[in-house]
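# sequence unknown, structure follows:
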């Protein structure tokens, strides 16, 4: 099953200390291009996150963003007061009031809370949150791959429809080949017969054969059929096939151009144009295939 490189996934988890949320976005890119955004407490996970992404994805520009929303209740439980500093500040406030004769002997406690070092936040151990974040990343990656496969299935259906269109064009040209060859033979003979100088009948046959060989499209039609069969085979591979499909689009386009250059009748020219339209429609979508 082919995968698209365009997808989005999000997974969240509530822990004792807050909420973890992974957001993964990917778009088409020639190679794997990773962009990570992690909170400061989770920076240590960056190598592990990169490894997980590389093991799961092969191509695409991928943005992986982790958010951690702390629980206010859990955060306040780890605030501590420097009691010795608080006592010294209280004495200083009362001494200042006595020296100035001010009646505001009681300190403004709210303002004092902002005094540097009076209230400290205990540095937490985020080991459990780190483990939870890695596990949650695995879930988000599974969701991203599922989204890529779903989009890939839609692309595969579109490609199959265009391949059927190519086969129809090839079949129509083949059906007209006897008529095309007979018409070309007749026109060549008439032109040679109209020459002022008499032409040897054997020479006429040679010229007709050579002209028909130059305009013969059997090989192009055969190769178009071979490429269509190869594309169907590649679509069934369980591996990244975007680059291989892109190469096959180039081969299809080459045969369509050759067919157009040999177009001696309207039917062949129209078929070549229609083939190029179908190939271009596939090529645009294959740019998103991993």
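On my side now, so go ahead. Quick caveat, the model's predicted, so the values are computed rather than measured.
# okay, CA-based contacts and neighbour counts for the rest of this
OK.
# could you look up the SS state of residue 198?
Assigned with DSSP: H, G, I helix; E, B strand; the rest coil, residue 198 falls in the coil class.
# for stretch 186-196, buried residues please.
Buried residues in stretch 186-196, counted by 16 or more other CA atoms under 10 Å: 188, 192.
# chain center to it, what's the gap?
Distance of stretch 186-196 from its chain centroid, counting by CA atoms, centre = their mean, to the nearest Å, is 58 Å.
# ok, and what's touching that stretch?
Stretch 186-196 is contacted from outside by 199, 204, 208, using CA atoms under 8 Å, 6 or more residues apart in numbering.
# what segments of the protein are helices?
46-56, 72-76, 83-100, 109-112, 127-193, 201-215, 218-235, 242-261, 266-286 (DSSP state H).
# just the angle for the longest one relative to helix 46-56, thanks.
Put simply, helix 127-193 runs at 40 degrees to helix 46-56, going by axes from the mean of the first three to the mean of the last three CA atoms, to 10 degrees.
# what distance do you get for residue 228 to residue 242?
Distance of residue 228 to residue 242, computed by CA to CA, to the nearest Å: 15 Å.
# same thing with residue 98?
Separation of residue 98 from residue 242 (CA to CA): 82 Å.
# here's the one I want to compare it with:
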């Protein structure tokens, strides 16, 4: 303690040293309790956000097949119109090839599977406690990547809003993670 106050070469009063040590111990204990309470609050907030994102992932999974059907129908209609203008008929084999290509481009099942896995990982990391800041940050980046791909693959106004909301929640989680050590 003498080095804390500067060593003047004089003996530090034993009672003063004991009081200072006790005061510092209490302050450190209060600080640790405040940080633990803040950590619990952050974890609770992130859990609610994760639940919301899991719900949204389910909505995307429900909406994706309808988007595929709408796009296939639109493709059939446009091809039919284009061919009719040139006096040709729509060849079913050619249409099927285009539909397969389009359906493959619109398929987000792998992305949704990975997204669900990442959201589950986030929940597990929060529950495990400890030094999870970097792992949380990395997993959030992976979530961003998957939801971004879903948004790019599925051109739909309704879904676009959901993707934007999803990204906003992920960003809020990243801000929270920055407060964790």
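Thanks, I have it. Every value quoted in this text rests on a predicted model; they were computed, and no experiment measured them.
# ok, now which ones touch residue 30 of the second structure?
Here residue 30 of the second structure is in contact with no residues (criterion: CA under 8 Å, 6+ apart).
# next, the distance between the ends of stretch 97-110 of the first structure.
Rule used - CA to CA; the end-to-end distance of stretch 97-110 of the first structure is 18 Å.
# one step back: distance to residue 34 of the first structure added to the helices of the first structure, as a markdown table?
Shown next, in a markdown table, are those (distance: least, CA to CA, whole Å):
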| stretch | distance to residue 34 of the first structure |
| --- | --- |
| helix 46-56 | 8 |
| helix 72-76 | 32 |
| helix 83-100 | 48 |
| helix 109-112 | 46 |
| helix 127-193 | 13 |
| helix 201-215 | 51 |
| helix 218-235 | 26 |
| helix 242-261 | 19 |
| helix 266-286 | 21 |
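# out of these, which gets nearest to residue 7 of the first structure?
When the helices of the first structure are compared by CA to CA, helix 127-193 sits nearest residue 7 of the first structure, at 5.5 Å.
# quick one: that closest one to helix 266-286, angle?
170 degrees.
# quick check: helix 127-193 of the first structure compared with the second structure, mean distance?
If you overlay the two and look at helix 127-193 of the first structure, the average distance to its match in the second structure is 2.1 Å (mean CA distance after the TM-score superposition for the first structure).
# with stretch 249-258 of the first structure instead?
So stretch 249-258 of the first structure averages 1.2 Å relative to the second structure (mean CA distance after the TM-score superposition for the first structure).
# quick one: residue 29 of the second structure from residue 36 of the second structure, how far?
Noted for residue 29 of the second structure: a distance of 11 Å to residue 36 of the second structure, by CA to CA.
# kindly report the same for residue 93 of the second structure.
On the measure of CA to CA, residue 93 of the second structure and residue 36 of the second structure end up 64 Å apart.
# so stretch 161-169 of the second structure matches what in the first structure?
Alignment of stretch 161-169 of the second structure against the first structure: residues 270-278, by TM-score structural alignment.
# and the contacts of the matching stretch?
Outside stretch 270-278 of the first structure, the residues touching it (CA under 8 Å, 6+ apart) are 162, 163, 165, 166, 169, 170, 173, 253, 256, 257, 259, 260.
# now do the same contact list for the corresponding residue of the second structure for residue 257 of the first structure.
Alignment note (TM-score structural alignment): residue 257 of the first structure maps to residue 148 of the second structure. By CA under 8 Å, 6+ apart, the contact set of residue 148 of the second structure is residue 163.
# change it to 10 Å
111, 142, 160, 163, 164, 166, 167 (CA atoms under 10 Å, 6 or more residues apart in numbering).
# tell me the two of those residues that are most distant?
Maximum distance among the contacts of residue 148 of the second structure (CA to CA): 18.8 Å, for 142 and 160.
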